[in-house]
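Novice: dropping a prediction and its sequence here:
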Amino acid sequence: MKPIPDSITLVMRSYNEAWAIEDTLKAVCEQDYTGQIELIVIDSGSTDGSHEIIRNYKPKEFIILEPGTYVPGKVLNQGFRLAQNEWVVFLNSDATPDNAQWLKQLLQAAVNTPRLGAAFSRQIPRNDCQAVFAHDYDRCFGPHRESDQWEHFFSMVSCVARKSVWKEYPIREDLQYAEDDEWTRRMKDAGYETLLVVESVVMHSHNYTPAQSYKRAKGDALAVAQAGNVPETSLSWPLGVVLPAVKDSIKDFKYCLKQRRLNEVLHAFRVRYQQRLGRIDGYKEGMSDG
């Protein structure tokens, strides 16, 4: 087993997440890791007091973007460029390490993976997470996760990659969504591996409204289509929206029944419908642009 690096760079993206960033930074400082952590924070113009919290942790680089200028690929590439270390960890400011082993477990798995593209952490939802989204985290990261059967799955929320590999495969800067999906697909096509490290755990979740769910799903699907990665699926309303939304909702019903949260079933269906509608609309728009 290879030793973990004695120096890493941690790049954190933030925007109006003062409610979480203190806990996240504190958890980073309390990791069972004796090496040096170079902290780089790139903030998208927060106005909620985040800047004062960040400065208290004395980052090596603290960059504040002009409001409205955030482009994920540009920010991620900037983080890589600024990093003084070979191993670069990315951690969202609202993704709080669940224990003191988060970083060590992530690094241990990464250094012992030949031809690593990127390794990423397991995510667990916060206590206030609505059932439909908690179910998604279970499907993606749970002990019986569906993601193991998916053609591709990756999340940039908490991950590690090598700067030397990034130099060969920089992240696209023309995508507003799903840039991490396209990036890791490209690396996998070149023979690099992406790895889910279930022992490395962060707490992270969002409660989106149905309208926000539509916007998010459409943005992801649009980016996927622009990258030429549209899966084989029906683009019709009955087969591409209604039928999958119903199938998703049946799974949600079983989850809610098991968790004793049946009062959230109707909300789950509204979210699933908007997600499926957004996905189809995004695919269509992205394919027509091409």
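Specialist: Yep, it's here.

Novice: only C-alpha atoms from now on, for both contacts and neighbour counts.
Specialist: Fine.

Novice: contact partners for Leu222?
Specialist: For Leu222, the contact set (Cα atoms under 8 Å, 6 or more residues apart in numbering) comprises Tyr177, Arg279, Asp281, Gly282, Tyr283, Lys284, Glu285, Gly286.

Novice: kindly reformat those residues as a markdown table containing secondary structure and neighbour count.
Specialist: Listed next are these as a markdown table, based on DSSP: H, G, I helix; E, B strand; the rest coil; neighbours: other Cα atoms under 10 Å:
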| residue | secondary structure | neighbour count |
| --- | --- | --- |
| Tyr177 | coil | 20 |
| Arg279 | helix | 26 |
| Asp281 | helix | 21 |
| Gly282 | helix | 25 |
| Tyr283 | helix | 27 |
| Lys284 | helix | 17 |
| Glu285 | helix | 17 |
| Gly286 | helix | 21 |
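
Novice: this is the comparison structure:
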Amino acid sequence: MPFQQPIPIVIRSHNDLAYLRQTLDMVERQSLPVDIHVYDNASTDGSAVFLASRKVVVHEVPKGTYVPGKVLNRAIAEVDAQAPFVVFLNSDCTPVDEHWLAELVNGFADPKVAAVFGRQSPRPDCKPLFAKDTDDTFGDGSRQQYWRHCFSMASSAIRRSVWETLPFRTDIQYSEDIDWTWRIRQMGWNIAYRQNSQVLHSHNYTLREFFRRHYGEGKAEATIFDWSTWDRSLLRYSLLPYMRQVKNDLVYAIKTKNLSIVCQSPLLRGVQMVGRRKGFKAGWAGRETV
């Protein structure tokens, strides 16, 4: 697709100075013209000083005010109103080459596509099971066809005209991207995955952080999707996925000859299962009171 005007890129940041330089360096190397906007959430690690030295537009998000949907809505409203697409990139997502942006926005060649997301690959220092999860979720995209829904805002782009008819929800703290893309799919729009638009992005979570993440995602899931009694049961929602993941981790351990995974998997997947289950129950309870 031909692009004459700079493409607005919204980068959300919070204490990511360790990654900001390499991420901005790679964004500035893109084969298409860019207009970079950084929405910094009260960073205290020197990010503000660093950003002042770069050719980017900085927007402050005051401490204690960050709500994902509100920031996304604000960003789309504030960047170039003539731009048909807005690109989003987390500050710790580093494009692997100068074609990341072109590969991403070319997903809009299909006029029925409302949102596009790209491939995320683990960083070299990523721990094995977290790296496996990242590759399973993204990779060549083959696994996504078996899931109810898949999307990630971390490296993505949306069609402005669709957002104008349906802004992001501002009453949820997790999975606002899943919620928005699920709702537009129900309206007849498509989501495109671009595996050749690649970034490095991964986290080495502590068990507490991993629990918190899945608690938040489980809570959001309960409100986003419709659930039958069977689908939300302990067996279907929690125990069967746990057993399947531990089994797949064992296969991965044998394939990679990393037997330490055999010991790590039951605990990690147990934390994941309990966090997601507790979050789901909290979200479902809130849904029933509405």
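Specialist: Cool, the structure landed. Owing to the predicted nature of the structure, the values given are computational and were not obtained by experimental measurement.

Novice: TM-score of the superposed pair?
Specialist: The TM-score (TM-score structural alignment, normalised by the length of structure 1) is 0.92; 284 aligned residues with a Cα RMSD of 1.7 Å.

Novice: sorry, back to before: ok, which pair from the contacts of Leu222 of structure 1 is furthest apart?
Specialist: Tyr177 and Lys284 (15.6 Å; Cα to Cα).

Novice: could I get the full set of helices for the stretch 101-250 of structure 1?
Specialist: Along the stretch 101-250 of structure 1, the stretches classed as helices by DSSP state H, counting those that start in this stretch are 102-111, 131-141, 163-168, 179-189, 210-226, 237, 243-259.

Novice: the fourth one vs structure 2, average distance?
Specialist: Translated: helix 179-189 of structure 1. For helix 179-189 of structure 1, the mean deviation from structure 2 after alignment is 0.5 Å (mean Cα distance after the TM-score superposition for structure 1).

Novice: just tell me the aligned range of that helix in structure 2.
Specialist: Helix 179-189 of structure 1 corresponds to residues 176-186 in structure 2, going by TM-score structural alignment.

Novice: what comes up buried for that stretch?
Specialist: Buried residues in stretch 176-186 of structure 2, counted by 16 or more other Cα atoms under 10 Å: Glu176, Asp177, Ile178, Asp179, Trp180, Thr181, Trp182, Arg183, Ile184.

Novice: any idea how far the corresponding residue of structure 2 for Gly117 of structure 1 is from Leu166 of structure 2?
Specialist: Counting by TM-score structural alignment, Gly117 of structure 1 lines up with Ala114 in structure 2. In this view, Ala114 of structure 2 and Leu166 of structure 2 are 11 Å apart by Cα to Cα, to the nearest Å.

Novice: check Trp147 of structure 2 too.
Specialist: Taking Cα to Cα, one finds Trp147 of structure 2 at 24 Å from Leu166 of structure 2.

Novice: if you count surrounding residues, which of those two has more?
Specialist: With neighbours defined as other Cα atoms under 10 Å, Trp147 of structure 2 and Leu166 compare such that Leu166 has more, 12 against 8.

Novice: map that one across to structure 1 for me.
Specialist: Using TM-score structural alignment, Leu166 of structure 2 lines up with Tyr169 in structure 1.

Novice: can you pull the contacts of the residue nearest to its match when sequence neighbours are not counted?
Specialist: In space, and not counting its chain neighbours, Tyr169 of structure 1 is closest to Met187: 6.9 Å by Cα to Cα, 6 or more residues apart in numbering. Applying Cα under 8 Å, 6+ apart, we find Met187 of structure 1 in contact with Gly117, Tyr169, Glu193.

Novice: can you flag which of those belong to strands?
Specialist: When DSSP state E is applied, the contacts of Met187 of structure 1 are split such that Gly117, Glu193 fall in strands.
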